[in-house]
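Trainee: Give me coordinates for this.
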Amino acid sequence: MDHEAVLATYDRQLRRDARTDSPGARVERAGGVVRQVGTEHDWNGVHWADVDETTADGVIAEQVRYYTALGREFEWKLHSHDRPADLADRLRAAGFVPEPPETVLVAEVAGLPTQPGLPEGVTLLPVTDAAGARLMAEAHDAAFGEDGPGLGERLAKRVLAQLTETPDAVVAVVAMAGDTPVSSARLEFCPGTDFAGLWGGGTAPQWRGKGIYRALVAHRTRIAAERGYRYLQVDATEDSRPILQRLGFAALSVTTPYAYRP
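Mentor: Alright, predicted model coming up:
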């Protein structure tokens, strides 16, 4: 895979030409800034900013004023290859707080396994309705509960809205151990681009190390291949990065969400 070519395609298709990832949100282009604005349950933030040493501080201040007037927390999704080189320092000086960095990983769909191998007693349940979304929320909280209460519920509301209003844009699945949801994941499509995105995949602690995460990747890879997507993209934590790289994903950049809370 040509790293520079794929990175340029990623920046163009997923950031500069970004599309909304939620029925309740919209993508705006203001000067050199591409940002998403939605409800409190949606992701709100800056995808891309064409700034340099002379313009960065003013553009940062304008985004703070804009989202604060809307009463929204938001993120500036900074990538390690973004310019100017001191953009992270400028964001911190403006009151943004960095969250844990994630590695942007990309793989060609054609080179990935597509047959999920699940441990005995675990099955995959497609999420298609409110009941499935509730199971997804339970699995999310079991995996990421330390991140704070209510995250699973907000995720479920967002996924249910996607399934209701834009059903072709997302595939969601829950891994069930009997009647207990132990992991969940979703595949989000970016129509008109070469990319589909892997999100979620967290597994309850007692079920980790049994191949469920890999199975969820293979399940979603098969669907992406059926729909004709060339690449899968993941913002990977340090827990999932080694697994994905063993499967054939390559690192493009490192992304750090810089959060601003009015």
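Trainee: contacts, neighbours, all on C-alpha from now
Mentor: Fine.
Trainee: part of a strand, is Gly201?
Mentor: Yes: with DSSP: H, G, I helix; E, B strand; the rest coil as the criterion, Gly201 is assigned to a strand.
Trainee: Now for it: which residues touch it?
Mentor: 183-186, 213, 216 (CA atoms under 8 Å, 6 or more residues apart in numbering).
Trainee: Let's see that with 7 Å instead.
Mentor: 183-185, 213, 216 (CA atoms under 7 Å, 6 or more residues apart in numbering).
Trainee: Quick one: residues contacting the residue most central in space within the chain.
Mentor: Central residue of the chain (CA atoms, centre = their mean): Trp199, 5.0 Å from the mean position. Residues near Trp199 by CA under 7 Å, 6+ apart: 185-187, 234.
Trainee: With respect to Val97, which of the residues you listed is nearest?
Mentor: Val234 (22.3 Å; CA to CA).
Trainee: count of neighbours near the closest one?
Mentor: 21 (other CA atoms under 10 Å).
Trainee: quick revisit: Val104: which of the contacts of Trp199 is nearest?
Mentor: Closest to Val104, out of all of the contacts of Trp199 and judged by CA to CA, is Val234, at 5.8 Å.
Trainee: Test my guess that that closest one contacts Val104.
Mentor: Yes: Val234 lies in contact with Val104 (CA atoms under 7 Å); the separation is 5.8 Å.
Trainee: To compare with the earlier structure, here is another sequence to fold:
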Amino acid sequence: MNDVKLMEILEDLPVGLHIEVPGLVYQLHIPEVTAFKSDRVPNPYANMMGIAKIPDADFESVLEAVFSAYAGAPFGWFVGPLAEPRDLPQRLEERAFLLAERVLGMVLEDLTVPIPENDEVVIRQIQPEEVPDYADGLAKAYGMGISTDALNVVALGSRGDLFIVQPKGSDEVIGFSRLAYVTPDVVLLGGSAVSEGWRGRGIYKTLVAARLRLARQAGAKAALVQAVEDTSAPICRRMGFREVAEYGFYLGNAVFEGMDS
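Mentor: Next up is the predicted model:
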């Protein structure tokens, strides 16, 4: 698969995998963007938007509709390399949006690459109905100011299989990740996080290796990640992933501090 096609696939992620959950999160009907909102959880990881294809002449009216729809609640805007207008990042920054993270869209095309694993942990899939039981531990592992309520939206409001990491013989949750089948040949290794006290011990790599095994068994040919530039991206690069695109995650109606609503 060529890089143009990969970039088109990445452009739709992660918002393209979001789903509505009755009573928790729903899709906003704003022209030219894809957006989701949770009235219960005022957090930019719960109120998420992206996939912007806004004609230049419509930009101001679309932006007005966005602010009106979120009605003062903090929200996140995931801006990919194919977003329109092409100067969307600059326009958002001019309107007081804050750049929270730079994210790299990366691909691994050899799913048999050997990856060292930590044998002190166990990785297992959990079902959606189990998420509330583990939400506190998942939020702690995620960090970035996310609350338990916001983590529930992140975990339940997206397609894909969710996995947790636990030390052998312990009920503690020290990490989690998602595996989503984007096409029959392409998977997304999404939403990975490891608790601070367990970082640097190969847990992230172990999560990657476990999901690649499942992807190979399902017949996938390529794996995508959207990795934060200064944390997970260097690890992915060492495992053989290569960069395809760059993204920005912008905050509207929000500041970096106090994002634990």
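Trainee: Can you calculate the TM-score here?
Mentor: Remark: TM-score between the superposed chains equals 0.75 [TM-score structural alignment, normalised by the length of structure 2]; 248 aligned residues with a CA RMSD of 3.4 Å.
Trainee: Same check for the contacts of Gly201 of structure 1, but in structure 2.
Mentor: Here is what carries over to structure 2 from the contacts of Gly201 of structure 1, by both residues aligned by TM-score structural alignment, their matches' CA atoms under 7 Å: Ala185.
Trainee: Nearest to Trp48 of structure 1 among the contacts of Gly201 of structure 1?
Mentor: Nearest to Trp48 of structure 1 among these, with distances taken as CA to CA, is Ala185, at 25.9 Å.
Trainee: which position in structure 2 aligns with the closest one?
Mentor: The alignment partner of Ala185 of structure 1 in structure 2, by TM-score structural alignment, is Phe176.
Trainee: Wait, Pro257 of structure 1 touches Val97, no?
Mentor: No: counting by CA under 7 Å, Pro257 of structure 1 stays clear of Val97, with 8.3 Å between them.
Trainee: Overlap in contacts, the two.
Mentor: With CA under 7 Å, 6+ apart as the test, Pro257 of structure 1 and Val97 reach no residue in common.
Trainee: Can you find the partner of the residue nearest to the centre of structure 1 in structure 2?
Mentor: Looking across to structure 2 (by TM-score structural alignment), Trp199 of structure 1 lines up with Gly190.
Trainee: Tell me the spacing between that match and Val21 of structure 2.
Mentor: Separation of Gly190 of structure 2 from Val21 of structure 2 (CA to CA, to the nearest Å): 19 Å.
Trainee: How about Gly169 of structure 2?
Mentor: 33 Å.
Trainee: Which of those two has more residues huddled nearby?
Mentor: It is Val21, of Gly169 of structure 2 and Val21, that has more neighbours when counted by other CA under 10 Å, with 14 against 9.
Trainee: which one is that one nearest to, not counting chain neighbours?
Mentor: In space, and not counting its chain neighbours, Val21 of structure 2 is closest to Gly157: 6.2 Å by CA to CA, 6 or more residues apart in numbering.
Trainee: Could you pull up the residues touching the one you found?
Mentor: Contacts of Gly157 of structure 2 (CA under 7 Å, 6+ apart): 18-21, 25.
Trainee: Repeat the analysis, applying 10 Å as the threshold.
Mentor: 15, 17-22, 24-26, 36, 46, 128, 151 (CA atoms under 10 Å, 6 or more residues apart in numbering).
Trainee: Could you say which of those residues is surrounded by the most neighbours?
Mentor: Neighbour max across those (other CA under 10 Å) = Ala46, 28 neighbours.
Trainee: residue in structure 1 matching that residue?
Mentor: Taking TM-score structural alignment, the alignment pairs Ala46 of structure 2 with Trp43 from structure 1.
Trainee: any idea which element its match lies in?
Mentor: Under DSSP states H and E, no helix or strand contains Trp43 of structure 1.
Trainee: how much space is there between it and Val173 of structure 1?
Mentor: Distance from Trp43 of structure 1 to Val173 of structure 1, by CA to CA: 21 Å.
Trainee: got it, and Ala224 of structure 1?
Mentor: 14 Å.
Trainee: Let me see the ranges of the strands in structure 2.
Mentor: 26-28, 34-37, 48-50, 75-79, 98-108, 121-126, 161-167, 175-181, 186-194, 222-228, 242-252 (DSSP state E).
Trainee: For Leu138 of structure 2, find the nearest of these.
Mentor: Here strand 175-181 is closest among the strands of structure 2 (CA to CA), at 6.5 Å.
Trainee: That closest one vs structure 1, mean deviation?
Mentor: Once fitted to structure 1, strand 175-181 of structure 2 is off its aligned match by 2.5 Å on average (mean CA distance after the TM-score superposition for structure 1).
Trainee: All the helices of the stretch 1-150 of structure 1, residue numbers only.
Mentor: 3-10, 56-70, 87-93, 130-144 (DSSP state H, counting those that start in this stretch).
Trainee: can you redo those as TSV with distance to Gly228 of structure 1 and mean neighbour count?
Mentor: Output for these, formatted as TSV (distance: least, CA to CA, whole Å; neighbours: other CA atoms under 10 Å):
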stretch	distance to Gly228 of structure 1	mean neighbour count
helix 3-10	17	14
helix 56-70	36	15
helix 87-93	36	16
helix 130-144	26	22
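Trainee: Could you pull up the residues touching Glu11 of structure 2?
Mentor: So, once contact is read as CA under 10 Å, 6+ apart, Glu11 of structure 2 ends up touching 5, 50-52, 78-83, 105, 245-247.
Trainee: Gln63 of structure 1 -> structure 2?
Mentor: Here Gln63 of structure 1 is matched to Val66 in structure 2, going by TM-score structural alignment.
Trainee: From Ser232 of structure 2, how far off is that match?
Mentor: 30 Å.
Trainee: likewise Asn253 of structure 2?
Mentor: In terms of CA to CA, Asn253 of structure 2 sits 27 Å off from Ser232 of structure 2.
Trainee: what's the overlap in contacts for Val234 and Val104 of structure 1?
Mentor: 241, 249, 251.
Trainee: Neighbour-wise, which one of these leads?
Mentor: Phe249 (23 neighbours).
Trainee: Which residues are in contact with the equivalent of it over in structure 2?
Mentor: Aligned counterpart of Phe249 of structure 1 in structure 2: Phe241 (TM-score structural alignment). Neighbour list for Phe241 of structure 2: 105-110, 223-225, 233-235 [criterion: CA under 10 Å, 6+ apart].
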